[in-house]
Structure formats: structure tokens, C-alpha cells
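**Student:** no sequence for this one, just the structure:
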């Protein structure tokens, strides 16, 4: 359950860092399917409504 900004940030980081932990990319924003690109100020494949932490 997401009940605070801190928990939301934790969940986003977990999702964004999965490809890094698996060794697919060096940085979360390098994974082309991740919203991490949007949060890094880059253009992602999909438009998102970012969570502002």
C-alpha cells in the first residue's frame, strides 16, 4: 500500500532499478521501456503523469 511520498519514491526506485540490478543497463534511464527516462527529463516511449516527490 502506498501511503506516503516516501513509500511512493521507494516503489518507483525499486521498479526503475530492476533492469540495472539485472545488468541490462548501467542507469535506470537507459532502459527504453522505463518511466525513469521521463523522470530524468528525457522522452520516454509513453507519456506519463509523473509522481512529484
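**Tutor:** All right, it came through fine. Being a predicted model, the structure only gives us computed values, none of them experimental.

**Student:** use CA for all of it now, contacts and neighbours both
**Tutor:** Fine.

**Student:** what ranges do the helices span in this protein?
**Tutor:** Ranges of helices in the chain, per DSSP state H, are 5-21, 36-39.

**Student:** Tabulate the ones you listed in JSON lines, adding columns for mean neighbour count and distance to residue 49.
**Tutor:** Below are those laid out as JSON lines (neighbours: other C-alpha atoms under 10 Å; distance: least, C-alpha to C-alpha, whole Å):
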{"stretch": "helix 5-21", "mean neighbour count": "15", "distance to residue 49": "13"}
{"stretch": "helix 36-39", "mean neighbour count": "19", "distance to residue 49": "9"}
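
**Student:** one more structure, for comparison:
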């Protein structure tokens, strides 16, 4: 499984469980950091996939 698929799987768990409508809305998720907003923690490393 690729890194992108793993990250999406983890971020979508609260959505599929019915806790939130969007992954970014879950307070304890790093999904908000991936949507170019600021999450709860500082210094979160966001993995980006680049086409070279």
C-alpha cells in the first residue's frame, strides 16, 4: 500500500465511523494539516507527493 493510501485511510477513519463529515473536522486528526490549515500540534510533517 502506498504512503498516500495509508494517510488517506487513517484520515478517513473518523469520517467512516460517523464522528465527522470531513476528515479535517476531526479535532485530533492531522488531516487539517494536509488541507493547508493549522492543526493542534506544532511541527507536523506533511508528506507531499511530487511529480519529478
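**Tutor:** Noted; the coordinates are in hand. What you see is a predicted model, and the numbers here were worked out from it, not measured in a lab.

**Student:** Present the helices of structure 1 as a markdown table; the columns should include distance to residue 53 of structure 1.
**Tutor:** Putting those into a markdown table (distance: least, C-alpha to C-alpha, whole Å) gives the following:
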| stretch | distance to residue 53 of structure 1 |
| --- | --- |
| helix 5-21 | 6 |
| helix 36-39 | 11 |
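
**Student:** so what corresponds to residue 21 of structure 1 in structure 2?
**Tutor:** In structure 2, residue 21 of structure 1 lines up with residue 16, judged by TM-score structural alignment.

**Student:** I meant residue 11 of structure 1, not that one.
**Tutor:** Match for residue 11 of structure 1 (TM-score structural alignment): residue 6.

**Student:** ditto for residue 31 of structure 1
**Tutor:** Using TM-score structural alignment, the partner of residue 31 of structure 1 in structure 2 is residue 26.
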